[in-house]
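Engineer: output the structure for:
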Amino acid sequence: MDIGGTEVDQFEHLKPIYRSKLRAFLGRKYYTYRRYIEWFIHHHKFAKQNSKINLDFCIIKHQTPLYRPLKNVDMWLQDNKVNNLKIAIRQIDGIIIKPGETFSYWKLIGNPTASKGYKDGMILHYGSFKAGVGGGLCQLSNLIYWMTLHTPLTVTERHRHSFDVFPDANRTQPFGSGATCVYNYRDLRILNDTDEDYQIRLFIENDCLVGIILSNRPQYFKYNIYERNHKFTLQFWGAYVRHNEIRRVVKSMNDDKIIDEHVCENHALMMYEPLLESGDNTLE
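Structural biologist: Predicted coordinates for the structure are as follows:
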């Protein structure tokens, strides 16, 4: 990990621009209704078949803890997050993505409103956090994205937080290996351009969010996800930006390397000093 020198202006776009409440409200409405129009006009073949009967072959299983001690974050926000995840899970668990179909996180979950039982959870906001209805659902999109990287499925839409809010502690996945979500214009979309069916199963067990991706045929490849070029750079306007590249090694079942491919780059404005000792403050 490197602490780089001052960058001139390459990442000046990450410098926060604080909008008025009215402008922020109108901006959200604009992007929300633009996505509604896109749903209507483009007629994507979205996955919608659901089955609680598991497909035959487990491709990947992963879990993340539901509770983490986070600096200055009240535990009731995490309790409410668990409530929100339970509601959202019911909309996705068992979904089958058939060949040619696209999984859309928000098309399946819908708008997470209080009338559906969603409560105030933690929402990242301009480099900090606040309470908001449906908060905490990013943990679910993070999990699904991470599992997808271990399959032949193709991620066609994924978003990353522009801010790095909490220092690392006990991180088990590379920085930037998640997928943030904002209804409905920051979606997670996954295309099945294979000849196999894939199924997502989700549940909560022992204070963990657990996900499984299954298929009707066995896995043909192995996947290893890693990061490269992880560094911090000091911007001329006085802030640090964190960078890395996520890559994926694809191997045959005999461990023969097939390809080492680029997945994504991440650049996030840091909201803490990079040389501070990190407590138990990780947010995946």
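Engineer: every contact and neighbour count from this point should use C-alpha atoms.
Structural biologist: Will do.
Engineer: what's around residue 30, how many residues?
Structural biologist: 12 (other C-alpha atoms under 10 Å).
Engineer: could you point out which element follows whichever strand or helix holds it?
Structural biologist: Counting by DSSP states H and E, the element that carries residue 30 is helix 21-42. Following helix 21-42 in sequence order, the next helix or strand is strand 57-65 (DSSP H and E).
Engineer: and for comparison, fold this next one:
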Amino acid sequence: MQVNSLKPIKRSNLRIFFGKKVYRMKRYTEWVFDDKKYAKNKGEEKLPHSVFKHRTPLLRQLKDVDMQLQYNKITNLKIAAKKINRIVIQPGETFSYWKTIGATTKRKGYVDGMILHYGKVTTGVGGGLCQLSNLIYWMTLHTPLTITERYRHSYDVFPDSKRSQPFGSGATCAYNYLDLQIKNETTEPYQLIIYLTDVSLVGEWRSVSQPTNTYKVYEKDHQFTLEQWGGYVRHNTIYREVYNRNKECIDDQFITENHAITMYPPFLSQGDERG
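Structural biologist: Below you'll find the model as predicted:
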């Protein structure tokens, strides 16, 4: 892996404000004029076969973060989950995270939740939905579906604690310009199931046939580098092994590489939960 050097970028509030306007308008234009066929129909019944299922905890104690934001996040996740749950991606169709969910406004019931803004914890209406995009991205890596658009976190804000997934195996989101898009290039429909329990956000990909392959996602070349500007940057690459029904490894595929500015001392005791 070629290690990329990163450094914090300072932008004025005015530039950030107008930058968002420009990027959002560009995305709206793409939705209207591109040649993609976006998935929009839901199945009344679940497709018969589970391809991959995963869950993540709804509440985490984060250092210096008000727990009320975690409860607000649950409210936001419930609203977004209803928009996505049971959507079916037919062959040739593309799932767009933000086109499906829509804008996260107070009028729709969204409340202030935690968002990460240039490496800092702040609040915003609809905050916390990165947990949902992270979940969908992680599950999709365990399917034959094709991820055509995904953005990584530029900052690593919280140290690892009880991590079960590799660093950088999520997908950050910001309406509507940081999108997660997934294309079904297979010959069968896939259905996305999303719901909340009392303690977990649960997701599942389902299809009409039993999966022929299974996947194991793992990281390589994990390291922290001390940069000339005085901070640390975290790096790794993500791969996945592909196994057939006889549990034989038939492929080892490169997925992506990650580089993120670290907002904590990386070599001290890591006792706080990550976001």
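Engineer: now the TM-score, please.
Structural biologist: Overlay of the two chains. TM-score (TM-score structural alignment, normalised by the length of the second structure): 0.97; 273 aligned residues with a C-alpha RMSD of 0.9 Å.
Engineer: hang on, the earlier thing: the helix holding residue 30 of the first structure maps to which residues in the second structure?
Structural biologist: Counting by TM-score structural alignment, helix 21-42 of the first structure falls onto residues 13-34 of the second structure.
Engineer: ranges for the strands of the first structure?
Structural biologist: Assigned strands in the first structure, in chain order: 2-7, 57-65, 95-97, 102-104, 120-125, 128-133, 154-157, 163-164, 189-191, 198-205, 208-215, 221-235, 240-252, 257-270 (criterion: DSSP state E).
Engineer: quick check: the third one compared with the second structure, mean distance?
Structural biologist: On superposition with the second structure, the average gap between strand 95-97 of the first structure and its aligned counterparts reaches 0.3 Å (mean C-alpha distance after the TM-score superposition for the first structure).
Engineer: onto which residues of the second structure does that strand map?
Structural biologist: The aligned range for strand 95-97 of the first structure in the second structure is 87-89, by TM-score structural alignment.
Engineer: how far does the matching stretch sit from its chain's centre?
Structural biologist: Its chain's C-alpha centre lies 18 Å from the corresponding centre of stretch 87-89 of the second structure when counted by C-alpha atoms, centre = their mean, to the nearest Å.
Engineer: my guess is residue 253 of the second structure contacts residue 239. True?
Structural biologist: Yes: shown here, residue 253 of the second structure and residue 239 form a contact pair, counting by C-alpha atoms under 8 Å, at 5.5 Å.
Engineer: more neighbours: these two, which one.
Structural biologist: Neighbours were counted for residue 253 of the second structure and for residue 239 using other C-alpha under 10 Å; residue 239 has more, 19 against 13.
Engineer: what's near enough to touch that one?
Structural biologist: Residue 239 of the second structure makes contact with 217, 218, 219, 220, 252, 253, 254, 255, 256 under the criterion C-alpha atoms under 8 Å, 6 or more residues apart in numbering.
Engineer: selection in ChimeraX covering whichever of the residues you listed are buried, please.
Structural biologist: Restricted to buried positions by 16 or more other C-alpha atoms under 10 Å, the ChimeraX selection for the contacts of residue 239 of the second structure reads:
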select :217,218,219
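Engineer: what is the neighbour count of residue 226 of the second structure?
Structural biologist: A count of nearby residues for residue 226 of the second structure, using other C-alpha under 10 Å, gives 12.
Engineer: just to confirm, what residue in the first structure is aligned with it?
Structural biologist: Counting by TM-score structural alignment, residue 226 of the second structure lines up with residue 234 in the first structure.
Engineer: got it, and residue 53 of the second structure?
Structural biologist: Using TM-score structural alignment, the partner of residue 53 of the second structure in the first structure is residue 61.
Engineer: that match contacts residue 209, doesn't it?
Structural biologist: No: in this structure residue 61 of the first structure lies outside contact range of residue 209 using C-alpha under 8 Å: 10.9 Å.
Engineer: more neighbours, the two?
Structural biologist: Neighbours per residue (other C-alpha under 10 Å) separate residue 61 of the first structure from residue 209, with residue 209 holding more: 22 against 16.
Engineer: OK, contacts around the aligned residue in the second structure for that one?
Structural biologist: In the second structure, the residue matched to residue 209 of the first structure (TM-score structural alignment) is residue 201. Counting by C-alpha under 8 Å, 6+ apart, residue 201 of the second structure touches 55, 56, 57, 58, 132, 194, 195.
Engineer: any idea how far the residue nearest to the third one when sequence neighbours are not counted lies from residue 81 of the second structure?
Structural biologist: When you say that, I think you mean residue 57 of the second structure. Excluding the flanking residues, the one nearest residue 57 of the second structure by C-alpha to C-alpha, 6 or more residues apart in numbering is residue 200, at 4.4 Å. Counting by C-alpha to C-alpha, to the nearest Å, the separation of residue 200 of the second structure from residue 81 of the second structure is 12 Å.
Engineer: many thanks, we can stop here.
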